[in-house]
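Chemist: Output the structure for:
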Amino acid sequence: MTVSPLPYPLRLTGTGVILREWRWEDLDDLVALLDEPGIARWTLMPSPFDVEAGLAYLRRAQQGRIGGSRIQLAITADGGPPLGEVLLFNVHSEGHEAELGYLVGLPFRRRGLATAALSLLTGYAFDALGLRRLLLRIDRGNTASTSVARRCGYRPAAEPPIQQDGPYGPATLDTWEYLENRSGPQDDRRKNVAARRYGRR
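Modeler: I've put the predicted structure just below:
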């Protein structure tokens, strides 16, 4: 059971990042970001990721946003060229929960962009959408992604691993969670990492 349509359009501003809607003029940058072995290794993105794949990707993103089924935003430093992506999907109203995901292009890693973007969207999901549990599904071999999850206050959930076939063979996904009623350093981290200003444009 899903909640009412998610807000669209959306623009979120935090410390060092601006999250904005994808645009058709982002096509070349999108292809450059996603046509990279490191992305294919940990996701189900087609590889190679070409212009045709990019057009299909932007089309699905637009449909999902207009239809209100997901939040799918480009990570930028200043609202300009995309450096990565963060998304929220599979929203369930009964459990007040949703899944999130994130990626950053190879040239832009190790700048804290994934941490800032995930913290920003996590805060928005709790404060503006009223969600109470957020989930990440991370390949247990993806140590960079698990480090981001930990920095943002996510912790391993007591759920069995998920087995899936990826472009590099079988993969094992662990579930990480962020709970609304968990207090302590995690809550402080979410508030401090992204000094947030939410707005729709």
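Chemist: okay, CA-based contacts and neighbour counts for the rest of this
Modeler: Will do.
Chemist: Do you have the helices of this structure handy? List them.
Modeler: In the chain, the helices defined using DSSP state H lie at 27-34, 37-42, 51-66, 113-127, 143-151, 185-193.
Chemist: Now do the third one and helix 27-34, the angle between them.
Modeler: Read that as helix 51-66. 100 degrees (axes from the mean of the first three to the mean of the last three CA atoms, to 10 degrees).
Chemist: Show me which residues of helix 51-66 are buried.
Modeler: Neighbour counts over helix 51-66 (16 or more other CA atoms under 10 Å) mark 53, 54, 55, 57, 58, 61, 62, 64, 65, 66 as buried.
Chemist: Here is the second sequence; please produce its structure so I can put it next to the first one:
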Amino acid sequence: MTEPPPWPGTPPAHGAVVLREFTEADVRLALELGEDPYVPLIGSLPAKPTRREAEDWVRRQQSRHAEGRGFPFVIDVRGTGVGTIGLWLRKLSEGIGIVGYSVSPAHRRRGFASDALKAITGFAWTVPGVERIELYIEPWNRGSIRAAEKAGYRNAGLLPAHQEIGGTARDMLLYSRIA
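Modeler: A predicted model of the protein is given here:
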């Protein structure tokens, strides 16, 4: 395994949002996100997780950078974790960083996702090899589309049956930015 790119010395930030590492205190956030019917379908967090499952999920997030997978961040607003965002590097050899994000239902519609996207985008351009950032969004997800567009991402087209979500191949809109 090659050495992962370094963790940022200064936490990426934009607007009210600071992106920080996961801590044990983020078990609360994992429990909140696990109550959302959609969030568990798109990642490794179980639906309606037990405290132990939430703790295990936080530990997995804490190990992802050292494993070379990417940069998992908590979206933090004034000391409270309101969501997660990650820059994933599985396509780094192609010059591509992939961003995924989710905001707890109690904190949606406040601009936190777009601020987090702006923060992680600025950070992504400092990661050696990242020349393009991609987001995959289901066409029905208007909130995520608005956040991506507000953060300067452009719709690059529909990818039919591109991603399996909840056991079903789903169409995804590809949003991207180029350095």
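Chemist: got the residue ranges for the strands in structure 2?
Modeler: 13-14, 17-20, 70-77, 80-88, 96-103, 132-137, 154-165, 168-178 (DSSP state E).
Chemist: Tabulate the ones you listed (a markdown table), appending mean neighbour count and distance to residue 119 of structure 2.
Modeler: Listed next are these as a markdown table, based on neighbours: other CA atoms under 10 Å; distance: least, CA to CA, whole Å:
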| stretch | mean neighbour count | distance to residue 119 of structure 2 |
| --- | --- | --- |
| strand 13-14 | 18 | 5 |
| strand 17-20 | 24 | 7 |
| strand 70-77 | 24 | 10 |
| strand 80-88 | 23 | 10 |
| strand 96-103 | 22 | 12 |
| strand 132-137 | 21 | 13 |
| strand 154-165 | 15 | 17 |
| strand 168-178 | 17 | 14 |
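Chemist: Looking at those strands, which is nearest to residue 36 of structure 2?
Modeler: Checking the strands of structure 2 against residue 36 of structure 2 by CA to CA gives strand 96-103 as the closest, at 9.8 Å.
Chemist: quick one: that closest one to structure 1 mean distance?
Modeler: By mean CA distance after the TM-score superposition for structure 1, the fitted strand 96-103 of structure 2 averages 0.7 Å away from its aligned residues in structure 1.
Chemist: could you say what helices and strands that strand packs with?
Modeler: On a contact count with 3 or more CA pairs under 8 Å, 6 or more residues apart in numbering; DSSP states H and E, strand 96-103 of structure 2 meets strand 80-88, helix 112-124, strand 132-137.
Chemist: wait, which of those is closest to residue 97 of structure 2?
Modeler: Taking CA to CA, strand 132-137 is the member of those nearest to residue 97 of structure 2, at 4.8 Å.
Chemist: Run through the neighbouring helices and strands of that closest one.
Modeler: strand 96-103, strand 168-178.
Chemist: how far is stretch 51-68 of structure 1 from where the chain is centred?
Modeler: 15 Å (CA atoms, centre = their mean, to the nearest Å).
Chemist: same check, this time on stretch 56-70 of structure 1
Modeler: Centroid displacement of stretch 56-70 of structure 1 relative to its chain, using CA atoms, centre = their mean, is 14 Å.
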